[in-house]
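S.K.: What follows is a protein structure lacking sequence information:
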């Protein structure tokens, strides 16, 4: 079993980091306040940048439970790291009741973290999240061990996790990767990858993304099972042709054309 380390993924920032910066010698009260409000402003703009339905700052502040959950976590994490753990758990439970999003105060979450819709999201104690990560509703970042050490995932910078996906265990999802809706990920994922299916099948991008914008194009996901079946059908047809010495009869199910399967008697 792995041993949990307090080392944070690149870009990870919490209220503790802000407190350490603000308490440096020479910091004025005005400068400390500016750090605090800069953090809140960055959280707000992460929503505006990634949700086209967000029309104004006021709407984001009042109507986005994902933002409320992030702010609640930043407070509870600060309490957790200052050994006020019971109070931290109480604050996190309050946030859970108000938002439907459960984030353990021990989780380490970086800047520009966005939870869209959010209901049913669960983030475990030893989860580590980098900068610019996006989660959708129903996502679980869960543990697979009774070990009190590191047992939850690490998401590196700019990872996007689709609705209903489960990322389980002390694994790492590499930077700039996208996990498709309802995928179940139990093994580490290289950077610049797309994961689909149950269990998750990893497709490494042939070219790294050139855009710095979050990869939110959920309609573009590989169909690893469909493509495999299509290749098998073509292979079987060729084998039949070689055995019969002639063209094989038309199969009941044809390989996909334009993304569609066709068959005379084909139902699911």
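M.R.: Nice, thanks for sending it over. Remember, it's a predicted structure, so these values are computed and weren't measured experimentally.
S.K.: When you work out contacts or count neighbours from here on, use the C-alpha atoms and nothing else.
M.R.: OK.
S.K.: Straight-line length of stretch 184-204, end to end?
M.R.: 17 Å (Cα to Cα, to the nearest Å).
S.K.: got another, please set it beside the one above:
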């Protein structure tokens, strides 16, 4: 079946569109769903705004109204569109379970939560805090990911699986970071002000790791699964344990891109 791509497409959108056509041809029962979410739209942003609004809508804020809010954010800040494309590409490049772009775009809640956060962050920065908090709450309820709308997240982020990820208000996450489920970037108590971690680019944070307090996580470092990080981590270091200590150096130049969570290589074993 030859379904033309509407004007204004880009390489990511074109590939996604083509993959969805193939999905529809192989599973006719999904045809209506795939038309509504992807094939009926003329851009990645239009498709994603429809998809996220349908997932996040409530009886109090219907999908059509919520879609208008999401579309407004996308139109006002072209940087969100760039981030969406880099985030989606990051899933394909780093997650071996991702068989193309359509699968994570349609079904991966880590990706959905991250792009929904980007809308909430735009609302926060434009002094629409009640709506930003509403979205944060809905993202947590629907996707089990809790990212404060004031947190600052870079581009090319992978939140793999997503369940129980928590990122606090003053957290900063650099570009090309990968984190798995149950990661917390949190505070250490009731302190106010700048109280959450600052994560550099290319960092890999393993499942269940907790990074607490206003601590700096150096570029291209690696935090082992289940670790509790309470102090600064130097660039290109591997830390593990409770509390976490330096145990070696990542074997990869940018651990987030390789997703290798084994420690034996870092120990030189």
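M.R.: Here it is on my side, so go on. Here the structure is a predicted model, which means the values were calculated and not measured.
S.K.: Where do the strands of the stretch 51-200 of structure 1 begin and end?
M.R.: 102-103, 108-109, 114-116, 122-123, 128-129, 134-136, 140-142, 154-155, 160-161, 166-168, 172-173, 178-179, 184-185, 193-196 (DSSP state E, counting those that start in this stretch).
S.K.: Select, out of these, the one closest to residue 51 of structure 1.
M.R.: strand 114-116 (7.8 Å; Cα to Cα).
S.K.: Minimum distance to residue 53 of structure 1: which of the strands of the stretch 51-200 of structure 1 has it?
M.R.: Across the strands of the stretch 51-200 of structure 1, residue 53 of structure 1 has its closest neighbour in strand 114-116 (10.7 Å, Cα to Cα).
S.K.: can you name the residues of structure 2 that that closest one overlays?
M.R.: Mapped onto structure 2 using TM-score structural alignment, strand 114-116 of structure 1 covers residues 158-160.
S.K.: coming back round to it: nearest to residue 63 of structure 1, of the strands of the stretch 51-200 of structure 1?
M.R.: The nearest among the strands of the stretch 51-200 of structure 1, by Cα to Cα, is strand 114-116 at 11.5 Å.
S.K.: and the closest one, which residues are buried?
M.R.: Using 16 or more other Cα atoms under 10 Å as the test for burial, strand 114-116 of structure 1 gives 114, 115, 116.
S.K.: hmm, back to that, a markdown table for the strands of the stretch 51-200 of structure 1, including distance to residue 256 of structure 1?
M.R.: Formatted as a markdown table, the strands of the stretch 51-200 of structure 1 follow (distance: least, Cα to Cα, whole Å):
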| stretch | distance to residue 256 of structure 1 |
| --- | --- |
| strand 102-103 | 41 |
| strand 108-109 | 42 |
| strand 114-116 | 34 |
| strand 122-123 | 37 |
| strand 128-129 | 39 |
| strand 134-136 | 30 |
| strand 140-142 | 33 |
| strand 154-155 | 35 |
| strand 160-161 | 28 |
| strand 166-168 | 29 |
| strand 172-173 | 31 |
| strand 178-179 | 24 |
| strand 184-185 | 25 |
| strand 193-196 | 19 |
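S.K.: Which of these sits closest to residue 52 of structure 1?
M.R.: strand 114-116 (11.2 Å).
S.K.: Give me the mean deviation of that closest one from structure 2.
M.R.: Its matched residues in structure 2 lie on average 0.4 Å from strand 114-116 of structure 1 after superposition (mean Cα distance after the TM-score superposition for structure 1).
S.K.: roughly how far out does that strand sit from the chain middle?
M.R.: 10 Å (Cα atoms, centre = their mean, to the nearest Å).
S.K.: do you know how far the most centrally placed residue in structure 1 is from residue 209 of structure 1?
M.R.: Centroid-nearest residue in structure 1: residue 161, 3.0 Å away (criterion: Cα atoms, centre = their mean). Distance of residue 161 of structure 1 to residue 209 of structure 1, given as Cα to Cα: 16 Å.
S.K.: before we move on, what about residue 232 of structure 1?
M.R.: Per Cα to Cα, residue 232 of structure 1 is found 31 Å from residue 209 of structure 1.
S.K.: ok, back up a step: quick one: closest of the strands of the stretch 51-200 of structure 1 to residue 47 of structure 1.
M.R.: strand 114-116 (6.3 Å).
S.K.: So which elements touch the closest one?
M.R.: helix 29-50, helix 65-81, strand 134-136 (3 or more Cα pairs under 8 Å, 6 or more residues apart in numbering; DSSP states H and E).
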